[in-house]
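Student: A structural model of the following input is requested.
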Amino acid sequence: VGIQDMGAAGLTSSSFEMAGKSGAGMKLYLDKVPMREEGMNPYELMLSESQERMLICAKPGFENKIKEIFEKYELHAEVIGEVTDTGNMELFWKGELAGLIPIAPVTELAPVLDRPTKEPEYLNKIKNIKIDDFRKISAKKAFKTLLKDENIANKAYIYDQYDAHIGTNTIKMPGSLGAGAIRIKESGAAVAMACECNTRMNFVNPLVGATAAVAAAGRKVAMSGATPLSITDCLNYGNPQNPEVMWQFAKGCEGIKIACKELNTPVVSGNVSLYNETNGISVQPTPAIAMVGVLKDAKKLLNSHFKESGVSVFVLGDTGADFAGSLYMKSLFGVCGGELKELDFKAERALWDLVIKANDKGILEFANSVGVGGVAITLAKMSAFGGVGFKGECPYDDERWLFSESFSRSILGVKGKKNIAKLEAMAKEAGVKCQKIGKTKTNNSFELGSIEMSLDKLKKLYFSSFSEILSK
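Tutor: This next block holds a predicted model:
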């Protein structure tokens, strides 16, 4: 019937939230709660914030079924109470009533902490910054600089230290670009997961930046062929006693709410980390979003990198001179500024649905979301990870647009004239711009417009730069 993550205040907050939202009551038998410590009393049990716990409200008669599922995965589950219609929280300890608390006043009439908010003054200083304010740099130089930036370089140096094989069910490993995925043996389905947050965009516009984080996480999941379903978030901000930081936080929450409603990906859990500052300087707003989706047939999971030569490569979605909060401006000129355009949710969802449908028809070879660093860097990572070369032309009048970070775009690979015709027809019907940019190739090079680099050098910069940065 329901499930609740046990976060701050543990069993108290979880049980009160579940009962309060339904207008019900609850009986809890606290001596039946599994305990890690001996001699715990009812007060400690209700307020303990032990990790890795969930409170489940099951349908009557299915208690043993739930226990069987938990036992299969070597997890502990116990029946500790029942739902009532009293509107009260009744706490029992070894057969005696230890607490009786009315639920509604606690959940519905709690005092609201209304902290003051103020739009940050820095926004007036940075909003008029544009890419044309800076000298032009060759695409080849920009490409090399961004490729070895810590925001782009492969992070295997960190995540390879952890076991990513989930009961031998991992079918797309970390670092494979885009979403990771695990299979569900019993059903043949796959669960795809992706995390996303661009702190620079959230610094420039906390509301649009938050919507973009939700959309980008969903886009990564969709590019695996899975349907994005829901998110969890980790909201990291500075000191909320600073009205400007509180304004960022409020706007970020609003942005997530808007995006999840428009994209039909509800928030099912999350947490908040505040007071992240050093010497009075707060971190950039960081609403990290993790999106989860399902692909009914795990065998249809899409790769996110080049696999072989001779595959036509397409850019889907509209590209413009969108450099607000971009890595291009930050990495090359040390500037984070500009004005973000609002995200077009219909265009975003149309892109997701198009790729999911095209993958289901079996006409795609690979797909990847265009993110930080734009088309050029996305293609470079796909080439480096797949170990396959690429040759393409710049489809834009200004090569700087290769590094634009316009929203709602992806890279697709299609092989064969019939499949290309199918993709183009589907894209036209969906109202999604579809533009061929090049082909994968066997020789040891990456070429895009005036950008040329050997595949060996490309791989070295992408795979080695991060560990070199940390070792300095």
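
Student: going forward, measure contacts between C-alpha atoms and count neighbours the same way
Tutor: Will do.

Student: spatially central residue for this protein, please.
Tutor: Here the mean C-alpha position of the chain is nearest to the C-alpha of residue 195 (C-alpha atoms, centre = their mean), at a distance of 2.7 Å.

Student: and this one, so I can compare the two:
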Amino acid sequence: MIEQTATAIEASGLYEQWGLTSAEYQRIQELLGRLPNFTETGLFAAMWSEHCAYKNSKLLLKQFPTSGQRILQGPGEGAGIIDIGDGQAVVFKAESHNHPTAVEPYQGAATGVGGIIRDIFSMGAQPIALLDSLRFGELTDAHTRFLLQETVAGIGGYGNCIGIPTVGGELAFDDAYAANPVMNAMCVGLLDTTMQQKGQAAGAGNLIYYVGAKTGRDGIQGAIFASAEFNDAVEADRSAVQVGDPFMEKRLMDACLELIREHPEAVVGIQDMGAAGLVSSSAEMGAKADYGMTLNLDAVPQREAGMIPYELMLSESQERMLLCVAKDQGAVVEALFARYELDAVQIGEVTAAKQYQLYAHGEKVADVPIKALVDEAPVYQRPQRVPARLLTADPQQYQPQFTSATAVLTKLLQQPTLASKQAIYRSYDTQVKTNTVVAPGSDAAVLRIRGGRKALAMTTDGNGRYLYLNPEIGGQIAVCEAARNIVASGGVPLGITDCLNFGSPEEPESFYELAQATKGMSAACKALATPVISGNVSLYNESNGTAIYPTPMVGMVGLITDLALITTQDFKQAGDVIFLVGQTHADFNGSELQKMLTGNINGALFDFDLATEIAHQQLVQQAIRAGLVSSAHDLAEGGLAVGLAECCFGQQLGASIDVAMPASWLFAETQSRFIITVPAAQAAAFSQMAGEQAQQIGTVTAATDLVIKTNTETLTLDIVTSKQQWEGALAW
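Tutor: Alright, predicted model coming up:
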């Protein structure tokens, strides 16, 4: 890379290639009182990118509830923290790695996992679980199959090597994601609350230490790369994708946690070198503490020769952390990391002056106000326009027509979005550390907390099709469906993390979708008392001007207060009585059935009521706490018939069902519904508790058939054969 002079940068418009607008470049000149040099321009381009500054989304994010009685740390640090009692807290966050995964799926997915793990242990927490949320184009496309296989391999390869179980996730397919796959990774950790850390660099004279792997040229401009759309006219920049080393990460994690636990007096602050690398971690740590910083770039450990300051600062090489160390504790840090055979090098110190100063080869190569980098990025309120499809949407629900409900259910169960994900999660180690009580395959994963009776339930959820038809209501549903997963597992939802995957905010219709989705999510979070404690925004997910569906991923964690309350979706024994919580309506727009029968989705989204949702969740929680429930399952994509089949598949038990509805309604995707089973002796007690909120619809049988009698026909599904087809649909 050849450096240009400040005047040459202005004349050539190089800053525009790095994502800065002319107005932003002018604002930087005003902040500095001069033209920025080559390195400084690069620093601002990275720090003012959407990926780092949230300049197009910050105003919308302010509507999220972020506090609560249990919240120990909300947004603004490496991850959010929620108190779960007994001096313990759960720490979790999700991050997107969409653009890197589209270009280099194995490394894009692997480094997405690595980055989110670092966010968790930077808070002082021990990572205990990984989850993911994935979207791809249709599997009929060879390139999509390649992307899926490599992404899954990257997730499994990193998580398995580092010894953290991958316990849950979700996966959906649609043409909307063909050119822009979505790869969101979530990590959950456990924290002794006395060990809680912050990403801050405070105290003049305290030391800045670089620890972990050496810096190379991989991932340079990664944050800028993630803040731009794809275009066939411009080749995707593979150099912007990082390369991961999970074995290095394992040593780095163990070393950092040992330092935090054994030498707390040494650690002033700690932060992952994630998006925008060294500049982001160091500038943010200083600005948050209201201090400045000087860095000597000659001291930065390097694995490639001739790296210029711009490259050193913007590289996103993996497995690196930045520490602020008490001024008399440098030797302690160096000795500890030496035992792990990791670099631990002092590269600078904290200053009282609020400047961010970089030195290389004895010269000052950057000198800017630290808060200008971190806090002075512009904040945009973009124009909004209601998408034409919403203005012209048919208010009536699609009316499916078919001759055999049995044939429809058989085919639905083999649709890639509904099929068993066993072929995916068998690539992952789900049981390492032996704390996984409920592995992938039920509504939520559950991990016990050693030393007591508590457990954590965790899930990821979201449905871009619903948001495509109504972004506000779809945003509400995304949060509520995640909560239903937690409730069906015996937990109480605590809070959420999110990844907001949308198109370009500069397109009024895309910005409208983002604004409405966050409005809906905020309303649901407030209603459910599940604050947003962390997350990220991934915009510009589009190619050649065509965006993905608006796709917010909701990651949720819930507390199970006693292991005896853990509930799974599988039917447990013949004779149990099956109840349907919630009413069913002809809700088909945006459904799996509409897509399967017509090839697309359209029309106005069906109705949704938050008050009803909350009431039904509370009923199921009450019934589980009362010891009445044998199994519970949230109803979502595919509707009642698919949900019943999934309940049957686990133990290969059948069911005899009688419902007063047309056969087509078996596939309606009416929200706020659960299937629960109770022992026959408890059926009357549950009926009295539920009142009109639930209806008895059948019993579990020892036969291997699911038989559903409706007003128009009787559906009969062979459980053994159908399970084989369901499990084999995604096999490769």
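
Student: can you pull the TM-score for these?
Tutor: Overlay of the two chains. TM-score (TM-score structural alignment, normalised by the length of structure 1): 0.81; 451 aligned residues with a C-alpha RMSD of 4.0 Å.

Student: picking that back up, residues contacting the corresponding residue of structure 2 for the residue nearest to the centre of structure 1?
Tutor: In structure 2, the residue matched to residue 195 of structure 1 (TM-score structural alignment) is residue 460. For residue 460 of structure 2, the contact set (C-alpha atoms under 8 Å, 6 or more residues apart in numbering) comprises 131-133, 168-170, 482, 553-556.

Student: what's the match for residue 146 of structure 1 in structure 2?
Tutor: So, by TM-score structural alignment, residue 146 of structure 1 is matched to residue 412.

Student: dump the residue contacts of its match.
Tutor: 418, 592-593, 596, 638, 642.

Student: ok, back up a step: what secondary structure does the match of residue 195 of structure 1 sit in?
Tutor: Three-state assignment for residue 460 of structure 2 (DSSP: H, G, I helix; E, B strand; the rest coil): strand.

Student: just give the nearest non-adjacent residue to it, would you?
Tutor: residue 555 (4.3 Å; C-alpha to C-alpha, 6 or more residues apart in numbering).

Student: identify the residue of structure 2 aligned to residue 183 of structure 1.
Tutor: Under the alignment defined by TM-score structural alignment, residue 183 of structure 1 is paired with residue 448 of structure 2.

Student: redo the contacts of residue 412 of structure 2 as a markdown table? Include secondary structure and neighbour count.
Tutor: Listed next are the contacts of residue 412 of structure 2 as a markdown table, based on DSSP: H, G, I helix; E, B strand; the rest coil; neighbours: other C-alpha atoms under 10 Å:
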| residue | secondary structure | neighbour count |
| --- | --- | --- |
| 418 | coil | 21 |
| 592 | helix | 25 |
| 593 | helix | 27 |
| 596 | helix | 14 |
| 638 | coil | 24 |
| 642 | helix | 21 |
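
Student: distance to residue 574 of structure 2 for those - can I get that in TSV?
Tutor: Compiled in TSV, the contacts of residue 412 of structure 2 are given as follows (distance: C-alpha to C-alpha, whole Å):
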residue	distance to residue 574 of structure 2
418	26
592	30
593	30
596	33
638	24
642	19
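
Student: now for those: which two are most distant?
Tutor: For these, the farthest-apart pair by C-alpha to C-alpha is 596 and 642; their separation is 13.8 Å.
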